[in-house]
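[1] my questions are about this predicted structure, shown below with the sequence.
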Amino acid sequence: MQIDKLVSMANQIGSFFAAMPDHQEALDGIANHLKKFWDPRMRRELLAHVDATADSGLMPLVLEALGRHRAMLG
């Protein structure tokens, strides 16, 4: 899948969970959604993109969720 599409999809998920009043719950929600609904190859590609790119195009909340839950998502 093209990385631009993955970034866009991840940001849409992040936008949804950003409305949650509890920050940790939002981070957990993003990670759980990616784990539950994304193919492992999609998650690996997104994580590789974050590792390889200074400006990944991901919203800060998504980047934080990926960082905190990397072991679960990788």
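    Nice, thanks for sending it over.
[2] for the rest of this, base every contact and every neighbour count on C-alpha atoms.
    Will do.
[3] the helix or strand harbouring His49 packs against which elements?
    Counting by DSSP states H and E, the element that carries His49 is helix 40-52. Secondary-structure packing of helix 40-52 (3 or more Cα pairs under 8 Å, 6 or more residues apart in numbering; DSSP states H and E): helix 3-18, helix 70-73.
[4] quick one, it and helix 3-18 angle?
    90 degrees (axes from the mean of the first three to the mean of the last three Cα atoms, to 10 degrees).
[5] can you name the element that comes right after helix 40-52?
    helix 60-68.
[6] how far off centre is that following helix?
    Distance of helix 60-68 from its chain centroid, counting by Cα atoms, centre = their mean, to the nearest Å, is 6 Å.
[7] the structure to be compared is supplied as follows:
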Amino acid sequence: MSHNSVEKLVKMANQIGDFFGAQKIGAASGMAEHLRKFWAPHMREAISEHVQHGGDGLSPIAIEAIKLLAAEKKGAA
């Protein structure tokens, strides 16, 4: 995925993280559920890879949510 595409995913993830962050409790799990339901697999894979390489630009909630998705994927494998 191109650098611009990853930047767009980071921006989108942070916006979603901001929304779920306002809920305080369960923010990361709520965001992970949203990404699971509404993001295409290639988008989830690209953002997960970005987190594996440091996650530059992502909010803490977004990073936590993406790590939850990665852990679920490993558990299902």
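    That came through fine. This one's a predicted model, so the numbers in the text were calculated from it and none came from an experiment.
[8] before we move on, back to that, and among the helices and strands packed on helix 40-52 of the first structure, the most buried is which?
    helix 3-18 (a mean of 17; mean count of other Cα atoms under 10 Å).
[9] coming back round to it: mind putting the helices and strands packed on helix 40-52 of the first structure into JSON lines with distance to Leu58 of the first structure?
    Shown next, in JSON lines, are those (distance: least, Cα to Cα, whole Å):
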{"stretch": "helix 3-18", "distance to Leu58 of the first structure": "6"}
{"stretch": "helix 70-73", "distance to Leu58 of the first structure": "15"}
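[10] I'd like to know which of the ones you listed lies nearest to Met59 of the first structure.
    Nearest to Met59 of the first structure, of all those, is helix 3-18, at 6.1 Å by Cα to Cα.
[11] which residue numbers in the second structure go with the closest one?
    Using TM-score structural alignment, helix 3-18 of the first structure lines up with residues 6-21 of the second structure.
[12] contacts for that stretch next, please.
    26-28, 30-31, 43, 46-47, 50, 57-59, 61-62 (Cα atoms under 8 Å, 6 or more residues apart in numbering).
[13] most neighbours, which of these?
    Ala62 (29 neighbours; other Cα atoms under 10 Å).
[14] dump the residue contacts of that one.
    Contacts of Ala62 of the second structure by Cα under 8 Å, 6+ apart are 13-14, 16-17, 28, 31.
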